[in-house]
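Asks: A predicted structure for the sequence below; I have some questions about it.
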Amino acid sequence: MAGNPVITAVTDIASSPDEVWKVLTDFASYAQWHPVLRFVDMPTEILPGTQLRAQVSTGTETDGEYSFTVVHYEAPRRLAWEGGIPDVLTGRHSFVLEPCDGGTRFTESEEFTGTAAVETVEPARSQMEEGYASYGRALKERLLTGH
């Protein structure tokens, strides 16, 4: 849909897509490396339609527990989930892993839809872009150091 705000961050990681995928989809370990996201009540299997619940802690009024539905799961290439309030503000968050120079080009993006999408996302665009870039850096650090 044209006109929907999209936030994107790209990180090159010196690990294979399989290695990146393993960390990216180990939802139980997010609290150990992700700066703002901690998953709760982990399902035993992740497939399209799986419900995920996560605690978001950014230090803002948007902090809280959120539910997401997995809409795409293609190991080790692409993961996407969706959540929000239908017709008001919904985000489709995706992660794409592509082989690049012996490592992985990791692209994290989120497309926002709904009546409040533009007025909610645009004023916070630069802060959101930096946040997403920090998530890629944290994933890269986790793969490089294990921490």
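Replies: Happy to help now that I have it.

Asks: Please make it C-alpha for all contacts and neighbour counts, starting now.
Replies: Noted.

Asks: which ones are touching the residue nearest to the spatial centre of the chain?
Replies: By Cα atoms, centre = their mean, the mean C-alpha position of the chain lies nearest to His93, the distance being 5.4 Å. Neighbour list for His93: Ala80, Trp81, Glu82, Glu108, Ser109, Glu110, Glu111 [criterion: Cα atoms under 8 Å, 6 or more residues apart in numbering].

Asks: Presented hereafter is structure B, for comparison with structure A:
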Amino acid sequence: MAKEITTEIIIRSTPDKVWSILTDFEKYPTWNPFITSLTGKIETGKKIKVNIVPPGGPAMTFKPTILKNVPRKELAWLGSVFVKGLFDGEHRFELTDNEDGTVRFVQRERFEGVFVWMFNPQKTKDGFELMNRKLKALAEK
């Protein structure tokens, strides 16, 4: 079984500016209401540490592995709860230059595993949307 969340927003900015905000992890606590902390190197195969706070939900910490890092285009990681296969989440940030002074920012996650059926993704989706709006506000300054 699998569940997927996809959110997107159009940002009046450049891919460079959006990417620089998105990958400046030290500043996440000052602006990001959903991913409140992210530490580690964004190199394929490396582990990072991610703290999230879904609106109305408990704070959680994950240690996913970077799957893909294409500067100004895509960042993806895969995390598991306890053991791979029980509850796994593949998270992606995607940037598309619309070549009209705007960037399409997509944030998505695909959840798979034995316990996915128990998961209600609404709070996580709400967190994505909050983060997207804050990223837009910063990048459009």
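Replies: Here it is on my side, so go on. Because the structure is a prediction, the values reported are computed rather than measured.

Asks: now, which of the contacts of His93 of structure 1 lie within strands?
Replies: Ala80, Trp81, Glu82, Glu108, Ser109, Glu110, Glu111 (DSSP state E).

Asks: for those residues, which one is nearest Gly59 of structure 1?
Replies: Comparing these against Gly59 of structure 1 with Cα to Cα places Glu110 closest, at 20.1 Å.

Asks: re the thing from before, now the closest residue in space to the residue nearest to the centre of structure 1 that isn't next to it in sequence: how far from Glu19 of structure 1?
Replies: Setting aside the residues directly before and after it, His93 of structure 1 is nearest to Glu110 in space (Cα to Cα, 6 or more residues apart in numbering), at 4.2 Å. When Cα to Cα, to the nearest Å is the yardstick, Glu110 of structure 1 and Glu19 of structure 1 sit 23 Å from each other.

Asks: ok, those two, which is more surrounded?
Replies: More neighbours surround Glu110 than the other of Glu110 of structure 1 and Glu19, with 20 against 14 (other Cα atoms under 10 Å).

Asks: That one and Asn4 touch, don't they?
Replies: No - in this structure Glu110 of structure 1 lies outside contact range of Asn4 using Cα atoms under 8 Å: 10.1 Å.

Asks: which residues of structure 2 fall in strands?
Replies: 2-11, 35-39, 49-52, 60-62, 65-70, 74-80, 88-97, 103-112.

Asks: Return the set of buried residues in the fifth one.
Replies: Just to be clear, that refers to strand 65-70 of structure 2. Within strand 65-70 of structure 2, the residues scored as buried using 16 or more other Cα atoms under 10 Å are Thr65, Ile66, Leu67, Lys68, Asn69.

Asks: What of stretch 76-86 of structure 1?
Replies: Buried-residue list, stretch 76-86 of structure 1, by 16+ other Cα under 10 Å: Pro76, Arg77, Arg78, Leu79, Ala80, Trp81, Glu82, Gly83, Gly84.

Asks: Gly64 of structure 1: which of those is nearest?
Replies: The shortest approach to Gly64 of structure 1 among the buried residues of stretch 76-86 of structure 1 belongs to Gly84, at 12.4 Å (Cα to Cα).

Asks: so which of the ones in strands among the contacts of His93 of structure 1 comes closest to Leu144 of structure 1?
Replies: Closest approach to Leu144 of structure 1 among these (Cα to Cα): Glu108, at 18.6 Å.

Asks: residues contacting the spatially closest residue to the closest one that is not a sequence neighbour?
Replies: Nearest non-adjacent residue to Glu108 of structure 1, counting by Cα to Cα, 6+ apart: Phe95, 4.6 Å away. For Phe95 of structure 1, the contact set (Cα under 8 Å, 6+ apart) comprises Arg78, Leu79, Ala80, Phe106, Thr107, Glu108, Ser109.

Asks: so the fifth one makes contact with Thr8?
Replies: Yes - taking contact to mean Cα under 8 Å, the distance of 7.0 Å between Thr107 of structure 1 and Thr8 places them in contact.
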